[in-house]
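sequence-free structure coming up:
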């Protein structure tokens, strides 16, 4: 069935930047006020710039592509989003175009976005799961390099984000360098991960055993992510949230009726940035009403 899988030709609501039916994804969205839409992906960058760079790392002994989006506004963008798997988020889902449109319409504040490429599957699997060298690269190479590019970061307004292994990496980097990375936006974080020979949930235990640091967390997971060690990503994210709350962290968990996919992550990323930057309506988080999300969940059951 995967050989012939294709977008639904009768569904005009699709997502990602692919132009052929084999690589596009049909979307069922019960929330009409979705931010991450094909229409916004297709909009040109009228109000910002996207530049391409190559960054060499001595810690990791490799070179990767880094894209930088900057809003073209009279005031400086004070928030900075550091996003793992950046090449996929921009090339396939045009996230800079989406954010550009939302910033222009005042649905997001001015945000610099740094898209960090993961190179390939092999190096991604070595670098993003808790790796001291990768955390050192982020703190001691990426941040000084960004400063030389004219992007000055403050801990309170720096968000490190990623999905799957990227969500795990964001949480790990903030644990290693909490004075530099003050906000974590984790999408379907792989909190089940553990080094060989260890029990699942290694990073959760590290947080449990460490002091509380000045870091805020915005966590998302799909209700259909239930396979894998210790109940899958959904259950492991709930456990991570529980430990963070016990330690006294500022943390919120945002379940969605979704699986392990960029359609959910793109939307959650916008909602998370609205919440973390304080732009969501007071007392009403940007995350859609959970009652709407229950419809799909109940349908599967």
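Now that the structure is in, tell me what you want to look at. Keep in mind it's a predicted model, so treat the numbers as computed, not measured.

all contacts plus neighbour counts: C-alpha atoms, from now on.
Will do.

where does the residue nearest the centre of the chain land in three-state SS?
Residue closest to the average C-alpha location in the chain (CA atoms, centre = their mean): residue 162, at 3.4 Å. Using DSSP: H, G, I helix; E, B strand; the rest coil, the structure places residue 162 in strand.

and here's the other structure:
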């Protein structure tokens, strides 16, 4: 299988060839040697390839089970598939899969034992994630199936499961940027309930401060598990981002976001009616110019919608991996509806966009162009903003997938640009 950006599954690797040869002679010794190499590598075994742009990554899982699959954005599988079956070495409990991955990628991976599916089509997947009962059943089955890599000490939260503990392992390729340490912010994040019952988490940087910019981040429960505040605090501490007050805006339920964030005017109105009076009463609501709205996936779509249609609420918008393929009615309205809403009259907000480079996978939904991907949709939205004269501070194409690595990089780089720069951004593809 070859994907659109040069990543592909490989039939074998040098280390796997050696394992197969040793297995034929001394099975026990072959398995023992492979496990020793996994322990030394602290995870998958990475081998150089000719040309140097990518490397072969041999993923290994060991267990006496009937089916094991690998789940990682690096596979770039067409939705709704999220995992690929691994191969079991005959006569052993060793499961393997080799993937060719760019050398600068950082991504997560996890193993699944007898994983559930989200349906046979992207449309079926969207129906599941919009239905509370079906989504709860899928999440429970997904959580039961997940296995982190026991040889890899680096773990992060998997936003698709319901576990309180990190269940995904981290793959950092040889030329990837080192991941920064995440500060402990437990003493500077306070949970509140707004009068309508919605949860918010309020973060204040060390040293406090009264006159701080405000950053509102949608999908608060996901971003809390994804350590967005911890990474933001590290960037502030190290001087890469100016001090800010941040509010994580939680969803009313796991599935309510699919309606509330679908270019729905109810969301910016809820921010106006619920959050802003609460902040204003505490003298923590700065002028519009010093407010930033950020969101990921459907939250990124809602962020872009609010930036275009309610510039009175936020001076800057930071959509991350936004679901810009959206159409309000696939039978009458083509996808990328919001991009067509861009005019010179809707470009009063400052913009910084971000998307994962691994998100170059066809969306596959009714009404959406067959070749449309999260990456291509973000590029077209960016280009439309620029053509309309918007104040753009960047388009980050991060070497990761639809995951928190992209979010954390986008929050750091986007806030640094939006809060400190005042010059027109440039197109990173030029």
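Done, it's in. Nothing here was measured: the structure is a model prediction, and the numbers come from that model.

circling back to that earlier point, for residue 69 of the first structure, see how far away the residue nearest to the centre of the first structure is.
Residue 162 of the first structure sits 17 Å away from residue 69 of the first structure, going by CA to CA, to the nearest Å.

likewise residue 30 of the first structure?
According to CA to CA, residue 30 of the first structure stands 30 Å off from residue 69 of the first structure.

ditto for residue 251 of the first structure
For residue 251 of the first structure, the distance to residue 69 of the first structure equals 27 Å [CA to CA].

more neighbours: which of the two?
The neighbour comparison of residue 251 of the first structure against residue 69 (other CA atoms under 10 Å) goes to residue 69, with 23 against 17.

just the helices in the second structure please.
In the second structure, helices defined by DSSP state H lie at 14-25, 27-41, 122-130, 132-145, 220-225, 228-237, 257-260, 266-270, 276-281, 298-309, 374-387, 404-420, listed in chain order.

now do the second one against helix 14-25, angle only.
Looking back up the chat, that one is helix 27-41 of the second structure. Using axes from the mean of the first three to the mean of the last three CA atoms, to 10 degrees, the direction of helix 27-41 of the second structure lies 160 degrees away from that of helix 14-25.

tell me which strands and helices helix 27-41 of the second structure is in contact with?
If contacts are counted by 3 or more CA pairs under 8 Å, 6 or more residues apart in numbering; DSSP states H and E, helix 27-41 of the second structure sits against helix 14-25.

so the helix it packs on matches what in the first structure?
Counting by TM-score structural alignment, helix 14-25 of the second structure pairs with no residue of the first structure.

now for that helix, which elements pack on it?
Packed next to helix 14-25 of the second structure, using 3+ CA pairs under 8 Å, 6+ apart, are helix 27-41.

picking up where we left off before, I'd like the helices of the second structure as TSV, with mean neighbour count and distance to residue 109 of the second structure appended.
Output for the helices of the second structure, formatted as TSV (neighbours: other CA atoms under 10 Å; distance: least, CA to CA, whole Å):
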stretch	mean neighbour count	distance to residue 109 of the second structure
helix 14-25	15	19
helix 27-41	15	15
helix 122-130	17	20
helix 132-145	17	13
helix 220-225	19	17
helix 228-237	23	19
helix 257-260	18	25
helix 266-270	16	33
helix 276-281	14	39
helix 298-309	26	22
helix 374-387	20	20
helix 404-420	22	12
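
quick one: those helices as CSV, columns for distance to residue 332 of the second structure too.
Formatted as CSV, these follow (distance: least, CA to CA, whole Å):
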stretch, distance to residue 332 of the second structure
helix 14-25, 51
helix 27-41, 53
helix 122-130, 16
helix 132-145, 27
helix 220-225, 33
helix 228-237, 38
helix 257-260, 19
helix 266-270, 23
helix 276-281, 36
helix 298-309, 20
helix 374-387, 19
helix 404-420, 33
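
and the ones you listed: which comes nearest residue 249 of the second structure?
helix 220-225 (4.7 Å; CA to CA).

what's residue 238 of the second structure aligned with over in the first structure?
Mapped onto the first structure by TM-score structural alignment, residue 238 of the second structure lines up with residue 105.

quick one: contacts for the residue nearest to residue 396 of the second structure when sequence neighbours are not counted?
Leaving aside its sequence neighbours, residue 396 of the second structure sits nearest to residue 354 (CA to CA, 6 or more residues apart in numbering; 4.4 Å). Contacts for residue 354 of the second structure (CA atoms under 8 Å, 6 or more residues apart in numbering) come out as 318, 319, 320, 321, 378, 395, 396, 397, 398, 406, 410.

gap between stretch 384-394 of the second structure and the chain center?
24 Å (CA atoms, centre = their mean, to the nearest Å).

ok, and what's touching it?
By CA under 8 Å, 6+ apart, stretch 384-394 of the second structure touches 339, 342-344, 347-353, 414, 417-418, 421, 423-428.

returning to what we had before: what residue of the first structure matches up with the residue nearest to residue 396 of the second structure?
For residue 354 of the second structure, the residue aligned by TM-score structural alignment is residue 220.

please apply the same query to residue 409 of the second structure.
For residue 409 of the second structure, the residue aligned by TM-score structural alignment is residue 267.
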